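Chemist: From the sequence below, what's the structure:
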Amino acid sequence: MSNESPRALITGNSSGLGLGLSHALLDRGYQVHGCSRRGCAALADRVVDVHCDLSDFDTIGPALDQLLAGVERLDLVALNAGILGEIEDMSRMSVARLAEIMDINVWSNKVILDWLLDSGIAIDQIVAISSGAAVLGNRGWGGYALSKATLNMLCRLYAHEFPDTHVAAIAPGLIDTRIIDTLCDLKDTERFPALARIHAARGTEALLSPAAAAERLLEALPALKDFESGSFVDVRQILAPEEYEELMAARNRPGR
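Modeler: I've put the predicted structure just below:
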C-alpha cells in the first residue's frame, strides 16, 4: 500500500464551497490540486494551483497538464466551478446567454472528464456539484436548473466510461456564498416564490457556511458509494432527510 498522501482535484477553489473543501481536505492530510479563474491566494502556500478560465476550453487541457504533471492517482475529483446566471423567466432568457451558462456549468466539465480519461490517472471518486434546482424546476431558475440537470445526466453517461471510479452529481444544500448574496438582493418573491425560502434561510442553520458545507459533503462521501455510480444525490437525502422532504414539498409547482 502506498504511503503517499491522498490527493484531490478541485475546480473553482478560489472561494465558496471550493475553498471550503480545500481547507477541509488539507486538514485531512490531502494534497490539494486546484484550478480557478482567480487563483487560490488564500491557500497559495498549501495547494498546487493554476489559473484557468473554464469558459476557454482550449486552455483547460494545458492547465491540467501543468497542474497534474506526474500525478498517478486522485482519491477525489470535485467538479465544483459554476455560475448562477440570471433569475428570470425562460421566455426572457436568450439562447446565447443560456449557452454561456451551459459552457461553464456543463461543457467545461466534459472537457475536464475527457482529459482525465485520456490521462490514465487512477481516480477513486468523482463528484460534480449540482443543485436541487436540477429537479425542482422552480420558476426563474432556468439557465441554472437546465445546466445542473444536464450535469446530472453528464455524470450518469460518464459513469459508463469510468468503470473503476464512482461518479456522482451531488446537491450540497444552501451555502452562504456570493450566489446567496445575489439571490437575497432580488425582491420579486411573488413572481419567483423560491426566493422567499432562500431569504428566510439567511441567519438560520439551514444556510451553511462554506466550511460547514464542505464538512457535510465530505461526511457524505462514503455513503455516496451506496448509490449507483452516475446517480444524482442530494446530500440532505443522506444526512438530513426531513429537510430534504420539506424542500421537495415546497417545490414551486406550475399553475399555483
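
Chemist: When you work out contacts or count neighbours from here on, use the C-alpha atoms and nothing else.
Modeler: Will do.

Chemist: Centre of the chain to stretch 92-112, how far?
Modeler: Relative to the centre of its chain, stretch 92-112 is centred 14 Å away, using Cα atoms, centre = their mean, to the nearest Å.

Chemist: Can you give me the end-to-end span of that stretch?
Modeler: 31 Å (Cα to Cα, to the nearest Å).

Chemist: Show me the contact partners of it.
Modeler: Defining contact as Cα atoms under 8 Å, 6 or more residues apart in numbering, one finds that stretch 92-112 is touched by 54-55, 57, 60-61, 79, 81-85, 143-144, 146-148, 150-151, 154.

Chemist: tell me which residues in that stretch are buried?
Modeler: Applying a neighbour-count criterion of 16 or more other Cα atoms under 10 Å, one finds 93, 98, 100-112 buried in stretch 92-112.

Chemist: So which of these are in helices?
Modeler: The members of the buried residues of stretch 92-112 that map onto helices under DSSP state H are Leu98, Glu100, Ile101, Met102, Ser108, Asn109, Lys110, Val111, Ile112.

Chemist: this one as well, want them side by side:
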Amino acid sequence: MSKVVLITGGSSGIGKSIGEFLTTKGYEVFGTSRNPDRYPASKFRLLALDVADITSIENAIKTVVETSGRIDVLINNAGAGITGPIEETPDVEIKRNFETNLFGPINVIKAVLPQMRQQNSGLIINITSIAGYMGLPYRGIYSASKGALELITEAFRMEIKDFSIQMTNLAPGDFATNIAAGRFHAPVTKGSPYETKYGSVLKAIDEDVDKGNDPSLVANAVYKIINTSNPKIHYKVGAFMQKFSVVLKRILPDKVYEKLLLSHYKI
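Modeler: Okay, here's the model as predicted:
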C-alpha cells in the first residue's frame, strides 16, 4: 500500500518539489494551497487550505481521510518570509508571520494527530530553516518564528511518543524558490537610521536566494526521512557553510559568533 502524504504549501517552491518527487516514487500525494484553482497543471492533487483558518485545515484533512482512508505523512511546509529592522516592522506583519510559520503548523499538527493516533502510526516533518538556529540581522522575526517551531517539535515528540507517531524538523538553507517575491519586506525608508545597512543586507539576502540550490535536494532529504525507521530530531539541508554555521553557533563564544555574522553581512 502506497503511503498517503499531505503537504501544506504544495503549489510552488519547496512544497511543489517535494510533492512532485514523492509522486514519482509512488506515494499518494495531496498538496494544499489557499487558491488551488490557480494551479490546474499541478502533478498532484491540491486541496484548499489556509494554515490561519482552522476550519479549512479540518476540511482538508477530512477530504484526505475520506479519499484515502489515512494520512501516513504530514509535511508542514507552508511558510512565509519577512525582512526588516524589528523596530520598523509593523506589529500586524510580525503577528501574521507567526500565524503562518508557527501557529499554523501547530494547528495542522493538532488536527492530524487524532487520525494518526487512530492508525497507531504517522510521521510529521516540520520544514523550518537554518535561519531558525540563529538571530539574523533584519531577519529576526523569521528566525524567531522558525526557531520556535524547532523547539515546539522537540516538545511535541516527547508528548506523542506513546502513540507510535514520529516527528522531526528539516531545516533548509537558501534554495532557489519564489520566497523572496512572496515575503513581506519592511520598506527601506529614506532617512531611517537603518536605511543604508538594511538596504545592503536586503540586497544580499535576495542574492543568496537567487543563487540557492535546487529545491529537489530538500525533496530527496524528505524522501530519506520518510524511509528512516527512527528519524532524528533535527535535519539540515543546504550549502556546506550554511549547515556549518549551526555547528559554529554551538561551539563558539556568543560574541565571537556575533562578530562572524556582522562580518558576513558587512554591518
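
Chemist: TM-score for these two?
Modeler: Structural agreement between the two chains, given as a TM-score (TM-score structural alignment, normalised by the length of the first structure), stands at 0.79; 241 aligned residues with a Cα RMSD of 3.2 Å.

Chemist: picking that back up, and of the ones in helices among the buried residues of stretch 92-112 of the first structure, the nearest to Arg46 of the first structure?
Modeler: Proximity to Arg46 of the first structure was ranked across these by Cα to Cα; first place goes to Ile112, at 22.9 Å.

Chemist: Can you give me the distance of the closest one to Arg178 of the first structure?
Modeler: Taking Cα to Cα as the measure, Ile112 of the first structure falls 25 Å from Arg178 of the first structure.

Chemist: And whatever residue of the second structure lines up with Asp65 of the first structure, how far from Ala176 of the second structure?
Modeler: Under the alignment defined by TM-score structural alignment, Asp65 of the first structure is paired with Lys62 of the second structure. Note on Lys62 of the second structure: its distance to Ala176 of the second structure, by Cα to Cα, is 33 Å.

Chemist: repeat for Ser33 of the second structure
Modeler: Taking Cα to Cα as the measure, Ser33 of the second structure and Ala176 of the second structure are separated by 20 Å.

Chemist: Looking at these two now, which is surrounded by more residues?
Modeler: Here Ser33 of the second structure and Ala176 are compared on neighbour count by other Cα atoms under 10 Å; more neighbours surround Ser33, at 21 against 17.

Chemist: how big's the offset between the helix or strand harbouring Thr168 of the second structure and the first structure?
Modeler: Under the criterion of DSSP states H and E, Thr168 of the second structure resides in strand 165-172. Its matched residues in the first structure lie on average 1.5 Å from strand 165-172 of the second structure after superposition (mean Cα distance after the TM-score superposition for the first structure).

Chemist: which secondary structure elements does that strand contact?
Modeler: In this structure, strand 165-172 of the second structure packs against strand 122-127, helix 140-160, strand 234-237, with contacts taken as 3 or more Cα pairs under 8 Å, 6 or more residues apart in numbering; DSSP states H and E.

Chemist: right, and the helix or strand after it?
Modeler: Next element after strand 165-172 of the second structure (DSSP H and E): helix 179-182.

Chemist: Please spell out which residues along that next one are buried.
Modeler: Result for helix 179-182 of the second structure [16+ other Cα under 10 Å]: buried residues Ile179, Ala180.

Chemist: Check stretch 34-45 of the first structure too.
Modeler: Gly34, Cys35, Ser36, Arg37, Gly39, Cys40, Leu43.

Chemist: Which single one of those residues is nearest to Pro163 of the first structure?
Modeler: For the buried residues of stretch 34-45 of the first structure, with Pro163 of the first structure as the reference and Cα to Cα as the criterion, the closest is Gly34, at 24.4 Å.

Chemist: Quick check: the gap between the equivalent of that closest one over in the second structure and Lys25 of the second structure.
Modeler: Using TM-score structural alignment, the partner of Gly34 of the first structure in the second structure is Gly31. According to Cα to Cα, Gly31 of the second structure and Lys25 of the second structure sit 16 Å apart.

Chemist: what do you get for Asp174 of the second structure?
Modeler: As for Asp174 of the second structure, its distance to Lys25 of the second structure is 25 Å (criterion: Cα to Cα).

Chemist: quick one, strands of the first structure?
Modeler: 7-11, 31-36, 48-51, 73-79, 122-129, 166-171, 231-234 (DSSP state E).

Chemist: The second one - contacts with which helices or strands?
Modeler: In terms of contact count using 3+ Cα pairs under 8 Å, 6+ apart, strand 31-36 of the first structure is assigned the packing partners strand 7-11, helix 16-27, strand 48-51, helix 57-67.

Chemist: now that strand: how far from the chain's centre is it?
Modeler: Centroid displacement of strand 31-36 of the first structure relative to its chain, using Cα atoms, centre = their mean, is 14 Å.

Chemist: Now do that strand: everything it contacts.
Modeler: Strand 31-36 of the first structure has contacts (Cα under 8 Å, 6+ apart) with 5-14, 22, 25-26, 40, 46-54, 67-68, 81.

Chemist: Tell me the gap between the strand holding Thr168 of the second structure and the middle of its chain.
Modeler: 10 Å.

Chemist: looking at it, Lys197 of the second structure is touching Ile267, isn't it?
Modeler: Yes: counting by Cα atoms under 8 Å, Lys197 of the second structure sits close enough to Ile267 to count as a contact (6.4 Å).

Chemist: Which of those two has more residues huddled nearby?
Modeler: Using other Cα under 10 Å as the criterion, Lys197 of the second structure and Ile267 rank with Lys197 on top: 16 against 13.
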